[in-house]
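*Asks:* Sequence and predicted structure below; questions after.
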Amino acid sequence: MAASSAGGGSGIRHFTPDIHSERGEGLTREVASFIVDCRGGQLPEELIEVGRKSILDGIGLALAGSVARSGRIVQNYLGKQHLSGDATVIGTALRVAERFAAFANGIGVHADDYDDTQLAVQEDRVYGLLTHPTAPCLPAALAIAECRDNTGGELTLAYHVGVEVESKIAEAISPRHYQHGFHSTATCGTFASAAAAAKLHGLDLATTVRALAIAASQAAGLRENFGTMTKPFHAGRAAEAGIIAADLANAGWTATDRILESPRGFFQAHGGGYALEAIHGKLGNPWTFIDPGVSIKPHPSGSLTHPGMTTMLKLIVEHDIDPAQVERVAVGTNHNMPNALIHHRPSDDLQAKFSMEFCIAIVLLERRGGLPEFTDEAVNRDDVKAMIEKIDFGVHPDAEAAGYHKMTTIIDIELKDGRRISGRADFGKGSPANPMSYAEVADKFRGCAEFARFDGDRTERIIGLVRKLERLESVRELTELLG
C-alpha cells in the first residue's frame, strides 16, 4: 500500500491504498486518512455556506426537541444520574460530560423528524432514505468543541469531515441495509460522530482506524421503531457512540484495522455488500453536501412526505381549494416510499410524521404544516380523521418509473363540483432543486426557538454567530447562548 494523491479538486492528500479486490482491502485506512489529512483551508466556500445552514438548523431543532416528550424524559434521566461536566444540553441548564450532551442533543435534533436529509447519488440508493447527516454528527462535534474550547473553524472542519464520512458510507452500503430494516442515520451516523471526534482530538491514522472499528461495533438501529421515541434515540446513541469510540481508541483500546471491507465487517454484516466505487476515492470528491447536496426540511415529518406537501400547498393556493369541497385525493409514489410511511391511521404526533395521509390532510385543512400542526391534539381532531379517510395513498406507475433516487409524488384531487386538479413533484421545498436560503433557515430557527419558548434576543444572536461560525475564536461564544 502506498500514499498518493486522491480526491480530485478537493485539494486533500488522501492515503489511497492499492485496492486490489472486490472487498476493497485498505478501505478503512483510506477513510481514516481522509479524516486525519483534511484541513480547514481545503473546505470550499460553497461547502461552508451550505454547512452553516444545516448547523443552524440542527441547533434550532435541538431547541425544539428539548421540549418534546422525549427531551423531558432524557433530561430527567440525566438529572437522576448525578452527572457533571462542561457540555451544554441545548435548551436547558444541564451541563454534563461530552458523551451525554451528544446523546441528549442528538435525540433533540431528530425528535421532531425535522432535520436535514442526505440525497442519494445512485438510482438504487433510495432518495431521502440514506441518512439525516447532522443529527448524529453535530451534537458530538459541538460537545467536544465546547469542552476543548475549539475555534469555530475547528468545529466546522470536524462537522464536515464527519458528515462526509457518514454520507459516503451510507451511499456505498447495499440498499438491502435500509430495505431490510436498519436505520442508516443510526448505523452510518455512528461513523460520523467517531470521525468528528477523532478530528477534534487530533488522533493519528492508526488510532483513527481503531476508532472507526469501535464505532462500527456500536452501529445499530431498526426502522421498526419509526414513529416512536426510539427513532430519535438512534441519532442520540450514534452521537454518543462515536465519542466513546474515539475516547477508547485514544486510550489504547484495540480493534481491527479493516472494519469496513472485511467479509465479517460492517458493509457485509449490515448490508450484504457495498459499492466500492461509491466511496473509494470519493471522500471530498465531490463533497456530498455540494453534490448531490442535502435537503433541509420545511415540515417536521419524514422527508418522503415533502414533495406531496409542497405540491398540495401549491395547488391549494393556485385553485383556492376549500377542504369542504374535497371528495377524494389520490397520492401516488414509488413502492419504496410506503415502506417508510407506514402509519396510515396515526394516533399520535410521532406516527403522524410517517403518515402521508395525515400530512396531506393537515395541509388541506390548515394550509400549513409546522410544529404546531404535528401534535397529538391535531392528529386526533375529528376533521383530520375525516379528511384522512378521503385520501388514498399507494404506488403510481409513473412515479415508479421515475426511479427510486427521486421522491416523485403525484397528486390527483377530485372536488365535489366535478373538477379534477392534479400536480406532481420530484422534490420538495428545501431540496437542492428548490433550496432554502440562510434567511429561510433562520426563519425556521426562529419558529423552533419560539416553540421552545426560547429567549428572542439570544435567538437573534445565535443566528448571527452561526452565520460567521468558522471565524469564531471560541465555540463557547455560541454554546453559552444555548442553555
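*Replies:* That came through fine.
*Asks:* rest of the way, CA atoms for contacts and neighbours
*Replies:* OK.
*Asks:* In which helix or strand does the closest residue to residue 200 other than its chain neighbours reside?
*Replies:* Of all residues not flanking residue 200 in the chain, residue 158 sits nearest, at 6.2 Å (C-alpha to C-alpha, 6 or more residues apart in numbering). Assigned by DSSP states H and E, residue 158 belongs to helix 152-172.
*Asks:* That helix packs against which elements?
*Replies:* Packed against helix 152-172, as judged by 3 or more C-alpha pairs under 8 Å, 6 or more residues apart in numbering; DSSP states H and E, are the following elements: helix 27-37, helix 45-65, helix 134-148, helix 184-201.
*Asks:* for these, which one sits closest to residue 474?
*Replies:* Set against residue 474 and scored by C-alpha to C-alpha, the helices and strands packed on helix 152-172 come closest in helix 134-148, at 8.1 Å.
*Asks:* Pull out the buried positions in the closest one.
*Replies:* 134-148 (16 or more other C-alpha atoms under 10 Å).
*Asks:* same question, stretch 45-59
*Replies:* Applying 16+ other C-alpha under 10 Å to stretch 45-59 flags 47-59 as buried.
*Asks:* one step back: so after the helix holding residue 158, what's the next helix or strand?
*Replies:* helix 176-179.
*Asks:* Residues touching that following helix, excluding its own?
*Replies:* Contact partners of helix 176-179, identified using C-alpha atoms under 8 Å, 6 or more residues apart in numbering, comprise 129, 130, 184, 270, 271, 272.
*Asks:* Out of these, which sit inside helices?
*Replies:* Judged by DSSP state H, the contacts of helix 176-179 include 184, 270, 271 as members of helices.
*Asks:* nearest to residue 469, of those residues?
*Replies:* Closest to residue 469, out of all of these and judged by C-alpha to C-alpha, is residue 184, at 28.1 Å.
*Asks:* dump the residue contacts of that closest one.
*Replies:* 129, 130, 131, 170, 177, 178, 221.
*Asks:* try this one next to it:
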Amino acid sequence: MSDFTHNLANRVTALHFDALEPETVRLIKLGIADCIGVTLAARGEEVVRIASATFATMEGRLHEATTLVSGRRVSSVQAALLNATAAHALDYDDTALDGHPSVVLLPASLAEGERLGASGRDVLTAYAAGYEVWARLRIVEADKIHSKGWHPSSTIGAVAAAAAAARVAGLSMTMTARALSIAASMAAGVVANFGSMMKPLQVGLAVSNGVRAARLAAAGLTASSGALEHPVGLLHALSPRGNLEFGASHDHINERSSAVLQFGINIKRYPVCYAMHRIVDAMAQVCADASIDPSQIARIDAHIGVAQAAMLRDSIPEDALSAKFSLSFGLACVAERGHITLDDLGGERIDDPALRSLMQRVRVVTNHERDPEDPLFSPADWVVIVLKDGTRVTSEPVKHAIGHARRPMIMALLEQKFHECASRTIMDSRKRTTLFEHLTRMETIECLDDLMAAFAAQ
C-alpha cells in the first residue's frame, strides 16, 4: 500500500469523537444544520423530481435510509444520491476547500449511519474524517482543478464521501484504503455543467459512489493501492499541470488541530454561486449607505477575480439555474430589491423588465491578481456605480463574504435562513424550531432513527 493512501486511511480510522475540539464540533453542527435546511428547500426542484423518479426504479426496494425531502426510505446508496442532489440543487449550501463539503459529507454519513444504527457522534466524526481527507487531497495540488474543467465537489468529493462512509461504518484501515481507491475510479463532474440540473446531480452521483465504494470495500472488493497518487491515478488525471506534492500537507496543515478549524466552513447568505457573494455584499452595502436609486444607475462596474468571472458564465439568465451563475442578475437584484432570496429566483421575478434592464448595465472588470490564501478569488471584490448624472460611487473592497469562516454569520441569521429553507417542506414553524435545535445538539442523538423520524411523510 502506498504511503499517501495508507496515511489517509489511517487518519480516518484513528479519528474518534472525543479527540475533536469543541469548536470543530460546533462548526460541523452549523454546517449540518445549514445543509439540512437547504436540502428541505429543494422539495419542488425539477432535478430532485427527475432523480427521484429515475433512480427509484434502478436501486431496488431496500429500506435502509431516509430521503429528507420526501421522507421515503430507500437504499443507503440512493438516499445519499437524492439527499446530496437536493442539498446542492439550489446552490445555497456551504463552501470550503474549493468545493461544497457539507453537501458531500453529510449525505454520505447520514445514509450509511442510518443503515447501521449510528449515533449523532458517529455522524460528526465521519464528517470530520471526510473533511480531513478532502483537505489533504486539496493541499497536494498546487493549481486549481477548476481550470482543467473538473468540479472538485464531484471529483475530490467522491473520495471524501468514501472516507466519511467508511468511518461511520467502522471499516478497518485496509478496507478504508480500498474504499478510497475504489472511489478514485468513480469520481467525475465537469465545470461546463454549472448552471444546469447536471451540476447538483453530478454531486449526488459522486456522493452515492462514495457510499458504494465503502460498501464494496467492506464486501471484499480490491483496488490498486495507488489509485489516488499513481502517475496514472486520479490526482494526476485531475491536475492541470501535474504540479503535485504529496508531502505538502505536512507544510500546510497543522497536525495538532482539525482541518475544519484551519480551513473553516463558509455558510452562504445568498442562493447563488459563491464566486459572487463578496461583490453582492459590496453592492448591498454601497446601495444602502448611499441610498442609490436603481432607476438612476447608468452602469455598474463589477471588479472581480478572473477565476470567479470564469465560473459566472451566464450574463443574462434564462431561468433560475442560470441566474445562480449570472453576476449581472446578482448585482441587479440586490440593487433593485435589496436582497437575493429563493423567491427572487422565481421565473416571473427573473423576467421583471426593470431587473433585466439593469442587468444590461453591468460590466465585468476582471482582476488577475489572486489572493494567496485562496487563489480562486482575487484579494478583494468591489463595485463602481456610475449614475446617469455622472456621479461615481465606489464600494468598500470586500475580502470575505458574510458567512465566511473569518466573517461568520450570526446564529440568528443562520436560524432565519434555516426557517426560510425548511418551510418549503415542513410547514409547522414549531417543528422547524425543534429540528434546528436537535441539529445544533447533534452529539446528544443516540440513534439516527430518532432524528430521521422528523422527515417521515412530509
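*Replies:* Alright, I've got the coordinates. No experiment lies behind these values; they were computed from the predicted model shown.
*Asks:* Can you calculate the TM-score here?
*Replies:* TM-score of the superposed chains, computed with TM-score structural alignment, normalised by the length of structure 2, equals 0.93; 450 aligned residues with a C-alpha RMSD of 2.0 Å.
*Asks:* Which position in structure 2 pairs with the residue nearest to residue 200 of structure 1?
*Replies:* Using TM-score structural alignment as the criterion, residue 158 of structure 1 maps onto residue 126 of structure 2.
*Asks:* Over to residue 266 of structure 1?
*Replies:* Residue 266 of structure 1 maps onto residue 234 in structure 2, by TM-score structural alignment.
*Asks:* That match touches residue 228, doesn't it?
*Replies:* Yes: with contact defined as C-alpha atoms under 8 Å, residue 234 of structure 2 reaches residue 228; the gap is 4.9 Å.
*Asks:* If you count surrounding residues, which of these two has more?
*Replies:* residue 228 (24 against 21; other C-alpha atoms under 10 Å).
*Asks:* how close does the more buried one get to residue 360 of structure 2?
*Replies:* 45 Å (C-alpha to C-alpha, to the nearest Å).
*Asks:* can you check residue 273 of structure 2 too?
*Replies:* For residue 273 of structure 2 relative to residue 360 of structure 2 (C-alpha to C-alpha), the value is 20 Å.
*Asks:* again, but for residue 182 of structure 2
*Replies:* 47 Å.
*Asks:* neighbour count winner among these two?
*Replies:* residue 182 (28 against 16).
*Asks:* and the aligned partner of that one in structure 1, what helix or strand is that in?
*Replies:* With TM-score structural alignment as the matching criterion, the partner of residue 182 of structure 2 in structure 1 is residue 214. In this structure, residue 214 of structure 1 is located in helix 205-216 according to DSSP H and E.
*Asks:* got the contact list for the residue nearest the centre of structure 1?
*Replies:* Of all residues in structure 1, the one closest to the mean position by C-alpha atoms, centre = their mean is residue 132, 1.5 Å from it. By C-alpha under 8 Å, 6+ apart, the residues touching residue 132 of structure 1 are 115, 116, 117, 118, 185.
*Asks:* cool, and residue 275 of structure 1?
*Replies:* 172, 173, 174.
*Asks:* go again using 6 Å as the cut-off
*Replies:* Under the criterion of C-alpha atoms under 6 Å, 6 or more residues apart in numbering, the neighbours of residue 275 of structure 1 are residue 172.
*Asks:* What's it aligned with over in structure 2?
*Replies:* Match for residue 275 of structure 1 (TM-score structural alignment): residue 245.
*Asks:* Can you tell me how far its match is from residue 141 of structure 2?
*Replies:* Counting by C-alpha to C-alpha, the gap from residue 245 of structure 2 to residue 141 of structure 2 is 7 Å.
*Asks:* Then residue 267 of structure 2?
*Replies:* 24 Å.
*Asks:* more crowded one of these two?
*Replies:* residue 267 (25 against 21).
*Asks:* the strands in the stretch 151-300 of structure 2, which residues?
*Replies:* Listed in chain order, the strands found in the stretch 151-300 of structure 2 under DSSP state E, counting those that start in this stretch are 297-305.
*Asks:* That one: helices as residue ranges?
*Replies:* Here the stretch 151-300 of structure 2 has its helices, by DSSP state H, counting those that start in this stretch, at 152-168, 173-184, 198-219, 234-238, 248-252, 259-263, 277-290.
*Asks:* Could you check which residue of structure 2 pairs with residue 395 of structure 1?
*Replies:* In structure 2, residue 395 of structure 1 lands on residue 366 (TM-score structural alignment).
*Asks:* go on, residue 248 of structure 1?
*Replies:* Residue 248 of structure 1 maps onto residue 216 in structure 2, by TM-score structural alignment.
*Asks:* repeat for residue 348 of structure 1
*Replies:* Per TM-score structural alignment, residue 348 of structure 1 is aligned with residue 319.
*Asks:* most tightly surrounded among the helices of the stretch 151-300 of structure 2?
*Replies:* Among the helices of the stretch 151-300 of structure 2, helix 152-168 has the highest mean neighbour count (mean count of other C-alpha atoms under 10 Å), at a mean of 34.
*Asks:* coming back round to it: gap between the counterpart of the residue nearest to the centre of structure 1 in structure 2 and residue 330 of structure 2?
*Replies:* Superposed on structure 2 with TM-score structural alignment, residue 132 of structure 1 falls opposite residue 100. For residue 100 of structure 2, the distance to residue 330 of structure 2 equals 20 Å [C-alpha to C-alpha].
*Asks:* my guess is residue 271 of structure 2 meets residue 94, correct?
*Replies:* No: with contact defined as C-alpha atoms under 6 Å, residue 271 of structure 2 does not reach residue 94; the gap is 10.2 Å.
*Asks:* Looking at those two, which has the bigger crowd around it?
*Replies:* residue 94 (26 against 22).
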